[in-house]
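Asks: no FASTA, just this:
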């Protein structure tokens, strides 16, 4: 794989990940783009002790454009996109409508009279495009392409983790209009947060408490318990196990754990990265076969924080869907949205059995 970094017309970075060894010729971006106008900030919720990002400039972002105006397709004569090159394999670039932005030196007045509660939404948001085929989906990709995407995730995790102020790197994919996807071209996103996210903090607390109480490794013990029980395991490979968690919140939810506990994507070996490609594609095919239709989903990589409490974190991928039956979606109702108490209409054991049955 060859990596080539360039700049877009407004100065944003774009990185090509080419599967061949040929040197990529520089491709200037001829668009006349004004500087990106952003005003992201973070406000602190003193009750939940969580940061909320406010990014009002994103109201004007691209929303469900027609296929012939897709900003993620390769550029051609007469139609210039976010990717200046006429072809590419995998490409990452800074989001033109980011939720998090470089620190621009703004001084923000406090909100209310409590503790310091307002700061610039400092960080970085990138788009990772999985291929030039507008009509493809991740499940349609070859194992080789998935390995290239994995290499891009590793590269961007390393690069973003090295930025000042970044505390956590989050790679994810949203698929399907039911999830709220606004661009149909196959792509994911990468966020570099200036704080450790609330869910990660809670998971780290659980892992540390479990270690104090039992002397054990929470992630390793969860994986071992699922492997021994077998009833919720969906698929396995040499280096990974995919299973439905015993307390699944979503009607379709699969977690993929590496057999060797590692903190993040860069810590995986080449063998583990390659093995993931085959297993993940198998899981995605099962998900689409579940209701004989493309399944809307969120695929979220959980990585250890960049600096603090790294020894308590562990890498894993969580894939979940709002579809609970053909033609039916799970909406977050009063208990979920109001109290954070999930009610699942599908037993995890039944979901796992069904996913095993629809496999090859």
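Replies: Cool, got the structure. All figures in this text were calculated on a predicted structure; none of them were measured in a lab.
Asks: C-alpha from now on. contacts and neighbour counts both.
Replies: Noted.
Asks: please identify the buried residues of stretch 335-345?
Replies: residue 342 (16 or more other Cα atoms under 10 Å).
Asks: now do stretch 92-110
Replies: Using 16+ other Cα under 10 Å as the test for burial, stretch 92-110 gives 92-101.
Asks: need those in a markdown table (columns: distance to residue 327 and secondary structure).
Replies: Below are the buried residues of stretch 92-110 laid out as a markdown table (distance: Cα to Cα, whole Å; DSSP: H, G, I helix; E, B strand; the rest coil):
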| residue | distance to residue 327 | secondary structure |
| --- | --- | --- |
| 92 | 34 | strand |
| 93 | 35 | strand |
| 94 | 36 | strand |
| 95 | 33 | coil |
| 96 | 34 | coil |
| 97 | 32 | coil |
| 98 | 33 | coil |
| 99 | 32 | coil |
| 100 | 35 | coil |
| 101 | 39 | strand |
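Asks: what are the ranges of the strands in the stretch 51-200 of the chain?
Replies: For the stretch 51-200 of the chain, applying DSSP state E, counting those that start in this stretch gives strands covering 90-94, 118-120, 124-129, 168-175, 187-193.
Asks: make JSON lines out of those and add distance to residue 230.
Replies: Compiled in JSON lines, the strands of the stretch 51-200 of the chain are given as follows (distance: least, Cα to Cα, whole Å):
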{"stretch": "strand 90-94", "distance to residue 230": "36"}
{"stretch": "strand 118-120", "distance to residue 230": "47"}
{"stretch": "strand 124-129", "distance to residue 230": "35"}
{"stretch": "strand 168-175", "distance to residue 230": "27"}
{"stretch": "strand 187-193", "distance to residue 230": "31"}
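Asks: of all those strands, which lies closest to residue 288?
Replies: Residue 288 sits nearest to strand 168-175 of all those, at 11.7 Å, using Cα to Cα.
Asks: got the angle for the closest one vs strand 124-129?
Replies: On the basis of axes from the mean of the first three to the mean of the last three Cα atoms, to 10 degrees, strand 168-175 is oriented at 40 degrees to strand 124-129.
Asks: which helices and strands does strand 168-175 pack with?
Replies: helix 143-161, strand 187-193, strand 297-302 (3 or more Cα pairs under 8 Å, 6 or more residues apart in numbering; DSSP states H and E).
Asks: show me where the stretch 251-360 of the chain has its helices.
Replies: If DSSP state H, counting those that start in this stretch is used as the criterion, the helices of the stretch 251-360 of the chain fall at 270-290, 348-357.
Asks: mind putting those into TSV with distance to residue 338 and mean neighbour count?
Replies: Compiled in TSV, those are given as follows (distance: least, Cα to Cα, whole Å; neighbours: other Cα atoms under 10 Å):
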stretch	distance to residue 338	mean neighbour count
helix 270-290	29	19
helix 348-357	23	19
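Asks: this is the other structure I want to compare:
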């Protein structure tokens, strides 16, 4: 992997990742003012959950036409967020971030009775998987998918080294049904100044499991799933030498798959060479199965769960992939029980979903 670090016109960082030495000297010629984002993190007094308030994001770019895409390479008469005329993988600071270190200069920590507020510091980055506007992650070659993995890993290492960062979250939203506002194939990375609510809950369960059994919860779940491989009611979708993909026992979404490295790792930086080498084949296989579920490619969210800082050895790296579509012409909208109470109800039996994905 070859890495080139440069800046955009307003001072935001831009990083090119290439599979070999490449000259990246294009300059951002846009007349941009320096970026200054302000956000707050407020704590829900009843749940302890952190909620980010980022009012400036109301003005962010929304569904631009393809010929005005800000993630495509720049060309004469059309300058974008990527000054180069072409690129392999590019990462840059979001122009409309939910979290930014500039918040610290404008928001003072505050508390009053049951309420607490802190600056929304951190970092939000955009990861462009390819310069091809019409492509998707599933269209990448295995070497290019490996380059994306290397970029995620590099960013994870650098962001965790920043003061105040508690959790690094790499993810992709694909499809208008998910709420994607830019059609170009891309993902994002958030560097949170707090442990996210879902991770905090998982940590509580993992700590309790360790105390009760003396074993790691993630190891036990993976072992239980792999032990059923080949059986009619198995939830395993595919099993490689170094990765296993399975539908979770209590899946929330009609088609949801979790991808675990067979050797537990805390985060992307801790994956061994064998797991890195096998990941592109396994992940692209999984995405192709999702795209065969329905006549049209499935809208999905792909979310990397990484151990927060300070390191919690009870947790483990894994990827969660799910689609909001439950049939070819029906979406899984959150019902009142789910949005209002967090009590999910799934219309598809997890074992049935796994069998469907295996047969594809």
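Replies: Received it, and whenever you're ready, just let me know what you need. What you see is a predicted model, and the numbers here were worked out from it, not measured in a lab.
Asks: superposed, what's their TM-score?
Replies: TM-score for the superposed chains, counting by TM-score structural alignment, normalised by the length of the first structure: 0.96, backed by 355 aligned residues with a Cα RMSD of 1.2 Å.
Asks: and the helices of the stretch 251-360 of the first structure as TSV, adding distance to residue 120 of the first structure?
Replies: Formatted as TSV, the helices of the stretch 251-360 of the first structure follow (distance: least, Cα to Cα, whole Å):
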stretch	distance to residue 120 of the first structure
helix 270-290	36
helix 348-357	41
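Asks: residue 35 of the second structure reaches residue 9, doesn't it?
Replies: No: in this structure, residue 35 of the second structure is not within contact of residue 9 by Cα atoms under 8 Å, at 9.7 Å.
Asks: find residues that contact each of those two.
Replies: Contact with both residue 35 of the second structure and residue 9 is made by no residue, according to Cα atoms under 8 Å, 6 or more residues apart in numbering.
Asks: so how many other residues sit close to residue 45 of the first structure?
Replies: By other Cα atoms under 10 Å, 12 other residues sit near residue 45 of the first structure.
Asks: quick one: contacts for the residue nearest to it when sequence neighbours are not counted?
Replies: Counting by Cα to Cα, 6 or more residues apart in numbering, residue 45 of the first structure lies nearest to residue 51, which is 6.1 Å off, once chain neighbours are set aside. The contact partners of residue 51 of the first structure, by Cα under 8 Å, 6+ apart, come to 42-45.
Asks: which of these tops the neighbour count?
Replies: Greatest neighbour count in the contacts of residue 51 of the first structure, by other Cα under 10 Å, goes to residue 42: 21 neighbours.
Asks: whichever strand or helix holds that residue vs the second structure, mean deviation?
Replies: Per DSSP states H and E, residue 42 of the first structure falls inside strand 41-45. Comparing strand 41-45 of the first structure with its match in the second structure after superposition yields a mean distance of 0.9 Å (mean Cα distance after the TM-score superposition for the first structure).
Asks: other SSEs contacting that strand?
Replies: Strand 41-45 of the first structure makes packing contacts with strand 50-54, strand 118-120 when contacts are defined by 3+ Cα pairs under 8 Å, 6+ apart.
Asks: who wins for proximity to residue 78 of the first structure among these?
Replies: Nearest of those to residue 78 of the first structure, taken as Cα to Cα: strand 50-54 at 35.7 Å.
Asks: so how far does the closest one sit from its counterpart in the second structure?
Replies: Superposing on the second structure and averaging over aligned pairs (mean Cα distance after the TM-score superposition for the first structure), strand 50-54 of the first structure comes out at 0.7 Å.
Asks: report the angle between that strand and strand 41-45.
Replies: Using the same axes, to 10 degrees, strand 50-54 of the first structure lies at 150 degrees relative to strand 41-45.
Asks: tell me which residues in strand 50-54 of the first structure are buried?
Replies: Neighbour counts over strand 50-54 of the first structure (16+ other Cα under 10 Å) mark 51, 53-54 as buried.
Asks: residue 224 of the first structure: which of those residues is nearest?
Replies: residue 51 (34.4 Å).
Asks: and the closest one, how far is that from residue 99 of the first structure?
Replies: Here the criterion is Cα to Cα, to the nearest Å. By it, residue 51 of the first structure lies 13 Å from residue 99 of the first structure.
Asks: swap in residue 246 of the first structure?
Replies: Distance from residue 246 of the first structure to residue 99 of the first structure, by Cα to Cα: 33 Å.
Asks: try residue 177 of the first structure
Replies: Distance of residue 177 of the first structure to residue 99 of the first structure, computed by Cα to Cα: 20 Å.
Asks: who's sitting farthest from the centroid in the first structure?
Replies: In the first structure, residue 113 marks the outermost C-alpha relative to the chain mean, sitting 35.8 Å out by Cα atoms, centre = their mean.
Asks: residues contacting it?
Replies: Taking Cα under 8 Å, 6+ apart as the test, residue 113 of the first structure contacts no residue whatsoever.
Asks: how about the one 5 residues further on?
Replies: Taking Cα under 8 Å, 6+ apart as the definition of contact, the neighbours of residue 118 of the first structure are 41-44, 108-111.
Asks: can you tell me which of the buried residues of strand 50-54 of the first structure is closest to residue 32 of the first structure?
Replies: The closest of these, once distances to residue 32 of the first structure are taken by Cα to Cα, is residue 54, at 27.9 Å.
Asks: please name the nearest non-neighbouring residue to that closest one.
Replies: Residue 54 of the first structure's closest residue in space is residue 41 (Cα to Cα, 6+ apart), at 5.3 Å.
Asks: thought the one you found was touching residue 53?
Replies: Yes: Residue 41 of the first structure is within contact range of residue 53, at 5.9 Å (criterion: Cα under 8 Å).
Asks: shared neighbours of these two, anything?
Replies: Contacts common to residue 41 of the first structure and residue 53, judged by Cα under 8 Å, 6+ apart, are 100, 121.
Asks: just give me the neighbour total for the residue in the first structure that residue 313 of the second structure lines up against.
Replies: Matched to the first structure by TM-score structural alignment, residue 313 of the second structure sits across from residue 311. Residues near residue 311 of the first structure, counting by other Cα under 10 Å, number 14.
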